[in-house]
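[1] this one's structure only:
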């Protein structure tokens, strides 16, 4: 890894990941991928191994910090934490008050992200096309599942953390939506909003165990089968568009612990059908504007990152001479 890092920029990238992670249907892994830190992030998480434990056991804190790429990880995780704790209430408000605008924005964002990630596959062949199709189908099936009612026991909170965090680092598979399927999204968001320390600690334990274990598998796949793995991740992103389609009709509802009636099962509908079924405006023109804004945001980030990379390459070349 590079010795000179732009740590404030890494924090901003973490903030983007955290913002995505609190929305059911959008993956923090997607943001990591499009901001160019995905493989480095997976590798850094994978560095929590036996060597790291030995360094920690010898109280070689400096060696431990270098081994786990502490500066990089701390910056990204700090951004994620800042975003989650500051945006949880805001995102809940926006999703309740302006759902079509929010989902439209992220619909455009995911379309642009899928295109950019697919460009990382250098050679398309039968294997990569099959992986793309498999990822698309898998993500579609997952997002079409109905949320479940599950216990609030400590072991299930730990399990939820382990499963959800694995999804959070997969582009297109939303950790927040996995929590929704497990019936724990509102419960965990509530714990974040009220800073319920016991619940958050249990969730964090599961998250740490899950992400360290899963990162080893993902890092191995990226090293051995990079093209196929990236195609599979692209498919996850394409399939997840099913979940973030802006116009939905509520099929089933449930009542939460606060007595609020909330959607349980939703089905996608066309804008015209949405107006007929709900009696509310589809806001199609505004939805297109927000989709375009999401697409252009990702396109702008990618162009900016490419320009920065070219400038650094030119500076390094000039330093050689």
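    Nice, I can see it. Predicted, not measured: the structure shown is a model, and the values here were computed from it. Numbers count the residues shown, from 1 in each chain.

[2] Please count neighbours and contacts with C-alpha atoms only from this point.
    Fine.

[3] where along the chain do the strands fall?
    Applying DSSP state E to the chain gives strands spanning 248-255, 261-268.

[4] so which of those strands gets nearest residue 219?
    Comparing the strands of the chain against residue 219 with CA to CA, the closest turns out to be strand 261-268 (34.8 Å).

[5] how many degrees apart are the closest one and strand 248-255 in direction?
    150 degrees (axes from the mean of the first three to the mean of the last three CA atoms, to 10 degrees).

[6] coming back round to it: need the strands of the chain in CSV with mean neighbour count, can you?
    Formatted as CSV, the strands of the chain follow (neighbours: other CA atoms under 10 Å):
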stretch, mean neighbour count
strand 248-255, 14
strand 261-268, 14
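
[7] Switch the ones you listed over to TSV; also include distance to residue 219.
    As requested, the strands of the chain are exported to TSV (distance: least, CA to CA, whole Å):
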stretch	distance to residue 219
strand 248-255	37
strand 261-268	35
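
[8] And stretch 169-178, what's buried?
    169-178 (16 or more other CA atoms under 10 Å).

[9] Over to stretch 45-59?
    45-48, 52, 55.

[10] Among these, which ones are in helices?
    Among the buried residues of stretch 45-59, the members found in helices (DSSP state H) are 45-46, 52, 55.

[11] Nearest to residue 123 among the residues you listed?
    Using CA to CA, these come closest to residue 123 at residue 46, 26.8 Å.

[12] Below is an additional structure, to be compared with the one above:
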């Protein structure tokens, strides 16, 4: 049914999303946490979405931009298209994400370079507690689900340890990179930046973004964005199907993803191989090690890991349940 006779404000309010200032502020805070995670190498905003109980809603919101939405746009039923999407939910969430990216990028970059053990300890505790929060959604720990957990953990563990490869710079491959990297937005445990680095296109994409108004770069950015749009639309539908058809098995795999991702956020590492990209040193290969001794730095790291875990559990309690906004 066409909704062309209603105003844009009415259509916007019809779309799913927070209904009060309090719920809107809470969703903004969850978006802020997702944005903060997205600027951490190896940490996924999808993990935070899972922790904060908006994972299914995020997938559904992305799925709302479907063929019906495209049909309404083609018929110039703009208010109907707006009312049928989850734009109010996404607008509030994305505002929180952008706020975090803008306000915290410099701080997190400083912390990662000046206090790496402390910041990785905090995120180790955060992801460690999230494993419990997400894992308890598994309806039964039978042999099949345990096997799914092990498979997810093994896959994630191997993935975060892979060395970036050299790949072609064709537009077809750039499109593929966009469709793969964006999936990290809703895939716990793996970051989009890491996937680009693994695909050998991190330097190439960031270089084009540095000079976006050059015609050649504009084409690359457009193709990458198109790939990202297709990737997130297709992958969100696959995830939605899996969550509804095989909920326990899918949650088990995603829980395993986060277990395997702990390899990436282990605080103590020895760097084995690096590469310099645009004047900045990026780690290609590293090895997790134990701390050399129990000094004040180790106790601080343990304290921060505990603090991260407590923060997740408190946020989970504030959310009420992993299925509520």
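    In hand now; what should we look at? As the structure is a computational prediction, the values presented were derived from the model and not from experiment.

[13] Tell me which of the strands of structure 1 sits nearest to residue 206 of structure 1.
    strand 261-268 (25.4 Å).

[14] From the contact counts, what lies against the closest one?
    strand 248-255 (3 or more CA pairs under 8 Å, 6 or more residues apart in numbering; DSSP states H and E).

[15] what's the matching range in structure 2 for the strand it packs on?
    Mapping strand 248-255 of structure 1 onto structure 2 (TM-score structural alignment) gives residues 269-276.

[16] that older thread, with residue 83 of structure 1 as the reference, name the closest of the strands of structure 1.
    Closest among those, using CA to CA: strand 261-268, at 24.8 Å.

[17] starting at the chain centroid, how far to the closest one?
    Centroid separation between strand 261-268 of structure 1 and its chain, computed with CA atoms, centre = their mean, to the nearest Å, is 22 Å.

[18] now do stretch 228-241 of structure 2
    14 Å.

[19] do stretch 292-302 of structure 1 as well
    That offset, for stretch 292-302 of structure 1, works out to 17 Å (CA atoms, centre = their mean).

[20] which bit of structure 2 covers it?
    Taking TM-score structural alignment, stretch 292-302 of structure 1 hits residues 306-316 over in structure 2.

[21] and that stretch, how far from structure 1 on average?
    Here stretch 306-316 of structure 2, set against structure 1 after superposition, deviates by a mean of 0.8 Å using mean CA distance after the TM-score superposition for structure 1.

[22] circling back to that earlier point, columns distance to residue 276 of structure 1 on top of the buried residues of stretch 45-59 of structure 1, output as a markdown table?
    Formatted as a markdown table, those follow (distance: CA to CA, whole Å):
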| residue | distance to residue 276 of structure 1 |
| --- | --- |
| 45 | 49 |
| 46 | 51 |
| 47 | 54 |
| 48 | 54 |
| 52 | 59 |
| 55 | 64 |
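
[23] for these, which one is nearest residue 258 of structure 1?
    So of the buried residues of stretch 45-59 of structure 1, ranked by how close each gets to residue 258 of structure 1 (CA to CA), first place is residue 45, at 37.5 Å.

[24] mind checking how far the counterpart of the closest one in structure 2 is from residue 185 of structure 2?
    Aligned counterpart of residue 45 of structure 1 in structure 2: residue 62 (TM-score structural alignment). As defined by CA to CA, to the nearest Å, residue 62 of structure 2 lies at a distance of 11 Å from residue 185 of structure 2.

[25] check contacts around the residue nearest the centre of structure 2.
    For structure 2, the residue sitting closest to the mean C-alpha position, by CA atoms, centre = their mean, is residue 45 at 2.7 Å. Residue 45 of structure 2 is in contact with 33-38, 184-186, 188, 191, counting by CA atoms under 8 Å, 6 or more residues apart in numbering.

[26] tell me which of these are still there in structure 1?
    Mapped onto structure 1 and checked by both residues aligned by TM-score structural alignment, their matches' CA atoms under 8 Å, the contacts of residue 45 of structure 2 keep the contacts 33-38, 185-186, 188, 191.

[27] Residue 183 of structure 2 contacts residue 234, doesn't it?
    No. Contact criterion CA atoms under 8 Å: residue 183 of structure 2 and residue 234 do not qualify, at 9.4 Å.

[28] Neighbour count for the two, which is higher?
    Regarding residue 183 of structure 2 and residue 234, a neighbour count based on other CA atoms under 10 Å identifies residue 183 as having more, with 23 against 16.

[29] just checking, what residue in structure 1 corresponds to the more buried one?
    Using TM-score structural alignment, residue 183 of structure 2 lines up with residue 166 in structure 1.

[30] got a list of what the closest residue to its match other than its chain neighbours touches?
    Excluding the flanking residues, the one nearest residue 166 of structure 1 by CA to CA, 6 or more residues apart in numbering is residue 211, at 5.5 Å. Residue 211 of structure 1 is in contact with 45, 162, 165-166, counting by CA under 8 Å, 6+ apart.

[31] What is the aligned counterpart of residue 211 of structure 1 in structure 2?
    Residue 211 of structure 1 maps onto residue 232 in structure 2, by TM-score structural alignment.

[32] where's that match relative to residue 173 of structure 2, distance?
    Taken as CA to CA, the span from residue 232 of structure 2 to residue 173 of structure 2 is 17 Å.

[33] picking that back up, what touches both of residue 183 and residue 234 of structure 2?
    Joint contacts of residue 183 of structure 2 and residue 234 (CA under 8 Å, 6+ apart) do not exist.

[34] In stretch 6-13 of structure 1, which residues are buried?
    Buried residues in stretch 6-13 of structure 1 (16+ other CA under 10 Å): 10-13.

[35] rewinding a little: as TSV, the ones in helices among the buried residues of stretch 45-59 of structure 1 with distance to residue 93 of structure 1 would be great.
    Shown next, in TSV, are these (distance: CA to CA, whole Å):
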residue	distance to residue 93 of structure 1
45	32
46	36
52	41
55	45
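
[36] Okay then, goodbye and thanks.
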